[in-house]
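Engineer: This is the structure alone, sequence omitted:
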């Protein structure tokens, strides 16, 4: 059982202390890790969801989930293939032979990989996440999708 709580206000601090106390009462032994900083995945995931929504609104790609599948397969997988030898080896061994439609379907929620689909963006480090965002912007801006407002909120 692992819990992760981002503490960014008094209420979250109270929640963390309450969970820690309850776990100690129940288990008596725990491993606790603390680190300062902001959980970038929450902000990044929110940005990507807004981008997928914008892509769905401004293109003929389909709905938000279709935009997400497209971006994961076309940009995320390529980043990981280029930068992670283990991922590349696994992709080539298990996924490369599948049809485009099968690969695209597996990027979304499915019984094999769960509600988030084939793991791509959750494997990213910070630099890969930035590259993913940049690639989405570069491609879809060329199709007339405007992300300026979303990206300016990200910088704030």
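Structural biologist: On my side now, so go ahead. None of the values given here were measured: they were computed from a predicted structure.

Engineer: For the rest of this, base every contact and every neighbour count on C-alpha atoms.
Structural biologist: Noted.

Engineer: Report all helices and strands that the host helix or strand of residue 68 contacts.
Structural biologist: Following DSSP states H and E, one finds residue 68 within helix 64-71. Secondary-structure packing of helix 64-71 (3 or more CA pairs under 8 Å, 6 or more residues apart in numbering; DSSP states H and E): helix 40-58, helix 100-106.

Engineer: got another, please set it beside the one above:
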């Protein structure tokens, strides 16, 4: 009898459910969008972990320069692209962070209080497919290539 009750109970709910992904536009590649949404974005000090669709009290953008157009590049080229991104952020506060999942990690930069328009222009100039935008409520995935096609 106890065994039967155990089977009917089902699984316990996850205490840390994955948030529903929140995106602006759709990336041209569905698998790529799924990879962005399944990734974690981590700042070490102060320790913060963000996920697309998650709740946040922060405002700004998470920008990366690695692997333009989501095509893998060598570490030397990626580090040069990081320097290019940093040169485009003169006087703006920024902090290094990492984003990715089990098989893939990339260096990113958290730029607090950067507007959505400024972040779009930077992402497009660096040939990035997408970036994260935090609006003090949610973490939003913004597909930059879609915005480029629309001429924004």
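Structural biologist: Happy to help now that I have it. Bear in mind the structure is a predicted one, so any value in this text is a computation, not a measurement.

Engineer: Any chance you could compute the TM-score here?
Structural biologist: Once superposed, the chains reach a TM-score of 0.29 (TM-score structural alignment, normalised by the length of structure 2), with 78 aligned residues with a CA RMSD of 5.2 Å.

Engineer: tell me the most buried of the helices and strands packed on helix 64-71 of structure 1?
Structural biologist: When these are scored by mean count of other CA atoms under 10 Å, the highest mean neighbour count falls to helix 40-58 (a mean of 17).

Engineer: Between helix 64-71 and that helix, find me the angle.
Structural biologist: Compare the direction of helix 40-58 of structure 1 with that of helix 64-71 by axes from the mean of the first three to the mean of the last three CA atoms, to 10 degrees and you get 110 degrees.

Engineer: From the contact counts, what lies against helix 40-58 of structure 1?
Structural biologist: Using 3+ CA pairs under 8 Å, 6+ apart: helix 40-58 of structure 1 touches helix 64-71, helix 126-141, helix 148-155.

Engineer: can you count the residues close to residue 89 of structure 1?
Structural biologist: Neighbourhood size, residue 89 of structure 1 [other CA atoms under 10 Å]: 12.

Engineer: repeat for the one 3 residues further on
Structural biologist: By other CA under 10 Å, the residues close to residue 92 of structure 1 number 11.

Engineer: can you check residue 137 of structure 1 too?
Structural biologist: Using other CA under 10 Å, residue 137 of structure 1 is surrounded by 19 other residues.

Engineer: One more: the one 3 residues further on?
Structural biologist: Using other CA under 10 Å, residue 140 of structure 1 has 17 other residues around it.

Engineer: closest to residue 130 of structure 1 out of the helices and strands packed on helix 64-71 of structure 1?
Structural biologist: For residue 130 of structure 1, the closest of the helices and strands packed on helix 64-71 of structure 1 is helix 40-58, at 8.8 Å, according to CA to CA.

Engineer: and the angle for that closest one with helix 148-155?
Structural biologist: Using the same axes, to 10 degrees, the inter-axis angle of helix 40-58 of structure 1 relative to helix 148-155 is 180 degrees.

Engineer: Where is the longest helix in structure 2?
Structural biologist: Identified as the longest helix of structure 2 according to DSSP state H is helix 75-87.

Engineer: Pull out the buried positions in that helix.
Structural biologist: Neighbour counts over helix 75-87 of structure 2 (16 or more other CA atoms under 10 Å) mark 78, 81-82, 85 as buried.

Engineer: Next secondary structure element downstream of it?
Structural biologist: Going down the chain from helix 75-87 of structure 2, the next helix or strand is strand 95-100, by DSSP H and E.

Engineer: Give the next helix or strand downstream of that following strand.
Structural biologist: Note on strand 95-100 of structure 2: by DSSP H and E, the next helix or strand toward the C-terminus is strand 105-112.

Engineer: Contact partners for the nearest residue to residue 109 of structure 2 once chain neighbours are set aside?
Structural biologist: Nearest residue to residue 109 of structure 2, sequence neighbours excluded (CA to CA, 6 or more residues apart in numbering): residue 96, at 4.6 Å. Residues in contact with residue 96 of structure 2 (CA atoms under 8 Å, 6 or more residues apart in numbering) are 43, 107-110.

Engineer: State the number of residues packed around the residue lying closest to residue 53 of structure 1 once chain neighbours are set aside.
Structural biologist: Among residues not flanking residue 53 of structure 1 along the chain, residue 64 sits closest, at 5.1 Å (CA to CA, 6+ apart). By other CA under 10 Å, 18 other residues sit near residue 64 of structure 1.
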